[in-house]
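Peer 1: Curious how this folds, go ahead:
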Amino acid sequence: MNPAKLILFAALLATTVVFIAAWARSVRRRRPASGLGPTALEMAVGFVTNFFDTLGIGSFAPTTSIFKLKRMVPDERIPGTLNVGHALPTVAEALVFIAIVNVGMATLVCLIAASVAGAWLGAGVVASWPRRKVQIGMGAALLAAAGLFAMTNLHLLPGGGDALSLQGGRFAAGLVGNFALGALMTLGIGLYAPCMILVSLLGMNPIAAFPIMMGSCAFLMPVGSLRFIEKGSYSPRTALGLAVGGVPGVLIAAFIVKSLPLTALRWGVVVVVLYAAGAMLRSARQAADISPPRG
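Peer 2: Below you'll find the model as predicted:
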């Protein structure tokens, strides 16, 4: 294996160890009254969403929709729960795709670093947001996700080129774009589809997007999650369920199933996500209606 990839793997594993240690310390200090043992539903959500995440569907929008429809997590804790719970499955995805897909290492490392910087700044902001602001932000994120799923099915996304690395102005544009996507990821806007669009617009081979987007998420989610963990802005039990169910889902999708016809599934996801977006924005409106007037 390329020595540069080995160094990247070592850095990813070190980041993951720091994340796990911080999560464990936080849970010991703030052990939830309901206990830590995740329910079968929470683990099933982790398995299913990360299974299809590995195949390219994405996990944030479907998970958010399930959380909202089943009332599993308070709205203001959904961004933190998504980032903390899906972090370890995403690390597993990144290890697989960085190993098997060739992409320029300088481009890969720098785009990952940009996304991590964006996530660190974004998480510090989102973790302190009140419920209504999170509801509005996530409602908008779900609408954007539904639009991207529909565009994918209608073949309206850019086709990309053949490049496996970026130089000059395109390299700078990639850094800025992935920085912004890293910041938005902490609000619950999945990085996969926007990153695929970004690298395609910059002339890269769409296959090169897989190690970039999964590597970005694998580094930025543990780093961004540290802010949510520090502030307690997540649901520990549900996050653990996502992680426990998610890692097997990734491995089965990557090494056994490998591919599935996903068009019909995406249309189903569009319907569910649109419903959840409406519910999220309706909750925000109701909160505004009952808020006492200022002054």
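Peer 1: From now on I want contacts and neighbour counts done on CA atoms only, so please keep to that.
Peer 2: Will do.
Peer 1: Would you map the strands across the stretch 151-295 of the chain?
Peer 2: Here the stretch 151-295 of the chain has no strands by DSSP state E, counting those that start in this stretch.
Peer 1: can you pull out the helices in it?
Peer 2: 168-185, 192-201, 209-231, 236-252, 263-290 (DSSP state H, counting those that start in this stretch).
Peer 1: Please report how far the most centrally placed residue in the chain lies from residue 196.
Peer 2: Compute the mean C-alpha point of the chain, and by Cα atoms, centre = their mean the closest residue is residue 190, 4.6 Å away. Counting by Cα to Cα, to the nearest Å, the gap from residue 190 to residue 196 is 11 Å.
Peer 1: Please apply the same query to residue 185.
Peer 2: 14 Å.
Peer 1: The two - which one has more neighbours?
Peer 2: The neighbour comparison of residue 185 against residue 196 (other Cα atoms under 10 Å) goes to residue 185, with 27 against 23.
Peer 1: Would you confirm that that one contacts residue 191?
Peer 2: Yes: applying Cα atoms under 8 Å, one finds residue 185 in contact with residue 191, separated by 6.0 Å.
Peer 1: So which of the helices of the stretch 151-295 of the chain is nearest residue 92?
Peer 2: helix 236-252 (6.8 Å; Cα to Cα).
Peer 1: what sits up against that closest one?
Peer 2: Defining contact as Cα atoms under 8 Å, 6 or more residues apart in numbering, one finds that helix 236-252 is touched by 27, 32, 35-39, 42-51, 53-54, 72-73, 81-82, 84-89, 92-93.
Peer 1: Quick check: closest non-adjacent residue to residue 4.
Peer 2: Excluding its sequence neighbours, the residue lying closest to residue 4 (Cα to Cα, 6 or more residues apart in numbering) is residue 105, at 7.1 Å.
Peer 1: Tell me who's in contact with the one you found.
Peer 2: Applying Cα under 8 Å, 6+ apart, the residues near residue 105 are 4-5, 165.
Peer 1: Next: residue 182.
Peer 2: Contacts were defined as Cα under 8 Å, 6+ apart; by that measure residue 182 touches 114-119, 122, 191, 216-217, 220.
Peer 1: one more time with 6 Å, if that's ok
Peer 2: 115, 118-119 (Cα atoms under 6 Å, 6 or more residues apart in numbering).
Peer 1: Second chain to compare with the first, below:
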Amino acid sequence: MLLALQILFGALAAGTGIGLIFDITKNRMDELKGATGKQWASGFTVGIIANLLDTLGCGSYAPSTFMYKLFNQIDDIDIPGTLNIGDTFPVIFEAFIFTASVDCDPMFLWIMYICAAVGSFGFASIVTKWPRNKIRWALGIIMIPLAAIMLCKNTGVGPFGIIGTATGLHGWKLVVAAVLNILWGALMDIGFGLYAPCMATCLLLGVDATACFPVFMGSCAVLMPACSIEFIRTHRYDVPHTVGNALGGIIGVFIAWKVVTSLPMFWLINLICIVLLWTSYTLISSALKDKKAGIA
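Peer 2: A predicted model of the protein is given here:
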């Protein structure tokens, strides 16, 4: 069953890569050739840093969005598609690593992966039609409870501090986890990272903390290609940032896997919570500013 998962990951990476290359060469070569050095540097830097943090379990969407806003080299309307397509390849690399090295019930993994993909694919056709400010509001509002969940988990407040020992779930617990993973997969399409809520769900239901890693990493590895199809079809992504993020992201994953052995995770996760709240503030502020100027 694990070999089948590895084959699936390889097929998804190949399919997404072929679709992206085909769209760029057929429809968007001018954007690729006309990209500035600042755009390439922005995409590459975001890919390395965000996916290094991603491999450590911090998630990449919040720091990626923060850095995109900081560098100001990408249109906000293209952020969800750029994140989903660009991070597909490093996340699949992560999934390869953790499904092979961490013990977790294969059937539990399959069910969680399928549910995440169903949620993501079903929602992508909706979010790709949203206007810029709607995306800003969605991202900005959702990042606030995500920061709260991560902070509670990090400080052991409430159920997020409970340490489980299971490597899989069964019965009603599996049903709850599967249904919630459909929701987390759907919210991935607007930049709401799956890692933190999926990990919180699994921990709450008694899954061992280490066993959570192949669950949320594999969920993203499966769902991101599913929704990337829609983002590629509708051209709702930034070309240089997507390519730069993909290449830099793979390097970031490799560095975290081979070089980074320990970090003060308590303070690092607290920092990510601050980044989430700051990014939420900047997105909502931009939306309010445009609304005041009469821009939808």
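Peer 1: Leaving out sequence neighbours, find the closest residue to the residue nearest to the centre of structure 1.
Peer 2: Closest to residue 190 of structure 1 by Cα to Cα, 6+ apart is residue 60, at 5.5 Å.
Peer 1: How much space separates that neighbour from residue 146 of structure 1?
Peer 2: The gap separating residue 60 of structure 1 from residue 146 of structure 1 is 12 Å, by Cα to Cα.
Peer 1: Looking at those two now, which is surrounded by more residues?
Peer 2: residue 60 (26 against 22).
Peer 1: Quick one: map that one onto structure 2.
Peer 2: Alignment note: residue 60 of structure 1 maps to residue 61 in structure 2; criterion TM-score structural alignment.
Peer 1: Next SSE downstream of the one helix or strand residue 39 of structure 2 maps to?
Peer 2: Element membership of residue 39 of structure 2, judged by DSSP states H and E, is helix 37-55. Counting by DSSP H and E, the next helix or strand C-terminal to helix 37-55 of structure 2 is helix 61-71.
Peer 1: That following helix vs structure 1, average distance?
Peer 2: Here helix 61-71 of structure 2, set against structure 1 after superposition, deviates by a mean of 0.9 Å using mean Cα distance after the TM-score superposition for structure 1.
Peer 1: which secondary structure elements does that helix contact?
Peer 2: With contacts taken as 3 or more Cα pairs under 6 Å, 6 or more residues apart in numbering; DSSP states H and E, helix 61-71 of structure 2 sits against helix 37-55.
Peer 1: In structure 1, what stretch matches stretch 271-283 of structure 2?
Peer 2: Stretch 271-283 of structure 2 maps onto residues 268-280 of structure 1, going by TM-score structural alignment.
Peer 1: Name the nearest residue to residue 220 of structure 1, sequence neighbours excluded.
Peer 2: Distances taken as Cα to Cα, 6+ apart place residue 116 nearest to residue 220 of structure 1, at 4.3 Å, with adjacent residues excluded.
Peer 1: any idea how far residue 206 of structure 1 is from the one you found?
Peer 2: Residue 116 of structure 1 sits 21 Å away from residue 206 of structure 1, going by Cα to Cα.
Peer 1: sorry, back to before: tell me which of the helices of the stretch 151-295 of structure 1 lies nearest to residue 133 of structure 1.
Peer 2: Of the helices of the stretch 151-295 of structure 1, nearest to residue 133 of structure 1 by Cα to Cα is helix 263-290, at 7.6 Å.
Peer 1: Return the set of buried residues in that closest one.
Peer 2: Neighbour-count burial for helix 263-290 of structure 1, with 16 or more other Cα atoms under 10 Å as criterion, is recorded at 266-267, 269-270, 272-277, 279-281, 283-284.
Peer 1: who wins for most neighbours among the contacts of residue 105 of structure 1?
Peer 2: residue 165 leads the contacts of residue 105 of structure 1 on contacts (other Cα under 10 Å) with 20 neighbours.
Peer 1: And it, what's its match in structure 2?
Peer 2: Alignment note: residue 165 of structure 1 maps to residue 168 in structure 2; criterion TM-score structural alignment.
Peer 1: Its match against residue 105, yeah?
Peer 2: Yes: using Cα atoms under 6 Å, residue 168 of structure 2 makes contact with residue 105 at a distance of 5.0 Å.
Peer 1: what's around residue 249 of structure 2, how many residues?
Peer 2: For residue 249 of structure 2, the count of nearby residues is 32 (other Cα under 10 Å).
Peer 1: residue in structure 1 matching it?
Peer 2: By TM-score structural alignment, residue 249 of structure 2 lines up with residue 246.
Peer 1: what separates residue 56 of structure 2 from residue 50 of structure 2, distance-wise?
Peer 2: Using Cα to Cα, residue 56 of structure 2 is found at 10 Å from residue 50 of structure 2.
Peer 1: and what of residue 5 of structure 2?
Peer 2: As judged by Cα to Cα, residue 5 of structure 2 and residue 50 of structure 2 stand 25 Å apart.
Peer 1: Can you find the partner of the residue nearest to the centre of structure 1 in structure 2?
Peer 2: Match for residue 190 of structure 1 (TM-score structural alignment): residue 193.
Peer 1: how near is that match to residue 291 of structure 2?
Peer 2: Residue 193 of structure 2 is 26 Å from residue 291 of structure 2, by Cα to Cα.
Peer 1: And for residue 89 of structure 2?
Peer 2: 36 Å.
Peer 1: Can you tell me the SS state at the residue nearest to residue 220 of structure 1?
Peer 2: Judged by DSSP: H, G, I helix; E, B strand; the rest coil, the three-state class of residue 116 of structure 1 is helix.
Peer 1: repeat for the one 3 residues further on
Peer 2: Secondary structure for residue 119 of structure 1, judged by three-state DSSP, is helix.
Peer 1: Who are the contact partners of it?
Peer 2: Here residue 119 of structure 1 is in contact with 182-183, 220, 224 (criterion: Cα under 6 Å, 6+ apart).
Peer 1: So which of these wins on neighbours?
Peer 2: Counting neighbours by other Cα under 10 Å, the top entry in those is residue 182, with 32 neighbours.
Peer 1: What's the match for residue 236 of structure 1 in structure 2?
Peer 2: Here residue 236 of structure 1 is matched to residue 239 in structure 2, going by TM-score structural alignment.
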